[in-house]
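1. attaching a predicted model along with its sequence, questions to come.
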Amino acid sequence: MQEKKTRVTAASTAVGLNVHKGKSKIARYNIACTNPVTIDGEDLEDVKIFTYLGSIIDEHGGSDADVKAWIGNARAVYLQLRNVWNSKQLSTNTKVRIFNTNVKKVLLYGAKTWRTTKAIIQEIQVLINNCLCKILQIRWPDTINNNLLLERTNQIPSEEEIRKKRWEWIGHTLRKAPNCVTRQALTWNPQGQGKEED
């Protein structure tokens, strides 16, 4: 790790950038080595979780914490727009379009890189269905079939939407030059030893 950090620091310095000691953190994922990593003799802080470009990255490499954070953010956006959903002047189509451009965009931000399990897909779909039912003013004990709800609001299932976003991202990445870091990341195979299992 120290060698990699040294190379990053050297490459940064070569183009006029400085590595900030206070902002630099170390997150170890599947690595047995726990030696401290230093910059100019100062140890960098080891962290279990950190946020990078709006996405939460944890020591397990999963996206569950990130998905839960985006679900919370989307719920907050939905609640901030309560006056829109309760408005009698706006048509249902307009409300659904506002939902798509505000709530759904926040909810599915970064979905192209999420690890999608059935539980994650279900959590996302439940939030979408709850919001759409409230927009359509379908309250308990009234019910509506999920497929009918999606059809009435011209939506596709969240699993399909995430898959579509993922394929768009992969296509975008594959069109990049072979020497581009983004393209190389698809086939990157880190060398070294992983954690030894007990």
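-> Now that the structure is in, tell me what you want to look at. Numbers count the residues shown, from 1 in each chain.

2. from here on, just use CA atoms for contacts and neighbour counts.
-> OK.

3. buried sites along stretch 155-170?
-> 155, 157-159, 162, 165-166 (16 or more other Cα atoms under 10 Å).

4. second structure follows, compare the two:
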Amino acid sequence: MNGKDLDTVEKFSYLGAIVTNEGGIGDVNNRLPKARATFTKLKGIWKSNIINRRTKIKLYNVLVKSALLYGCESWKRTKGEEKEIDIFQNKCLRWMLNIKWQERVTTEDLLKRADTQPISKEIRCRKWKWLGHILRKDQGDDCNIALTWAPEGKRRRGRPNTTWRRMVEKERNMGGWTSWGVARAAAANRDRWRHSVEALCVT
């Protein structure tokens, strides 16, 4: 590029995200430490008896959750990673709501008290809302081409690696869209697409 040779690497950092050679951005392990650090710096606020619960939840959503979910639309995630980020949020909420470990509070009750939803569900919703914008772009747009483009040659034997595109194609089929053409037609109607994404996120 511009007369310079580029090294072949397995991963590199771009705009604060870790891009890997397996496809997509595996950024969970990169964002979680930053979110934990942000939460720890605000420990005085979480312990305060002057600040009410609603204000603490708002601060958590604006400061901690935004640090965690930066660029989450392009993450490729495993079930283990989804569980890890959900556990992180549950621990944060228990600390803010002053719920001791001895108290038997279910996850459903915890989320209801905080008036929030699992992080894994929110990531999926954000991703498919963003994909709706992509699908409404011109089919010659680079983002649309990337959804269907396939490299030449054959892949090596064995189970294929989990990539962002394989993950969204699996979720697409779960949503009842058998192809990107079908999904593109559904995304053209914004209201119907929004309801379909909400149903997919519950699945």
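-> Great, that's in hand. Computed from a predicted structure; not experimentally measured.

5. what's the most distant pair in the buried residues of stretch 155-170 of structure 1?
-> The most widely separated members of the buried residues of stretch 155-170 of structure 1 are Gln155 and Arg166, with 17.6 Å between them, by Cα to Cα.

6. narrow the buried residues of stretch 155-170 of structure 1 to those in helices?
-> Using DSSP state H, the subset of the buried residues of stretch 155-170 of structure 1 located in helices is 158-159, 162, 165-166.

7. pipe those residues into a markdown table and attach distance to Lys105 of structure 1 per row.
-> A markdown table is the format used below for those (distance: Cα to Cα, whole Å):
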| residue | distance to Lys105 of structure 1 |
| --- | --- |
| Ser158 | 12 |
| Glu159 | 15 |
| Ile162 | 12 |
| Lys165 | 12 |
| Arg166 | 15 |
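
8. for those residues, which one is nearest Thr38 of structure 1?
-> Nearest member of these to Thr38 of structure 1, counting by Cα to Cα, is Arg166, at 36.7 Å.

9. middle-most residue in structure 1, spatially?
-> Gly110 (3.6 Å; Cα atoms, centre = their mean).

10. nearest spatial neighbour of that one, chain-adjacent residues omitted?
-> Excluding the flanking residues, the one nearest Gly110 of structure 1 by Cα to Cα, 6 or more residues apart in numbering is Ser55, at 7.4 Å.

11. for Asn146 of structure 1, same thing?
-> Nearest non-adjacent residue to Asn146 of structure 1 (Cα to Cα, 6+ apart): Asn129, at 7.2 Å.

12. now do Thr9 of structure 1
-> The shortest distance from Thr9 of structure 1 to any non-neighbouring residue, by Cα to Cα, 6+ apart, is to Val19 (6.3 Å).

13. the aligned residue in structure 2 for the residue nearest to Asn146 of structure 1 and Gln102 of structure 2, how far apart?
-> In structure 2, the residue paired with Asn129 of structure 1 according to TM-score structural alignment is Asn90. From Asn90 of structure 2 across to Gln102 of structure 2, the span is 15 Å (Cα to Cα, to the nearest Å).

14. surely the residue nearest to Asn146 of structure 1 meets Asn147?
-> No. Applying Cα atoms under 8 Å as the test, Asn129 of structure 1 and Asn147 come out as separate, 9.9 Å apart.
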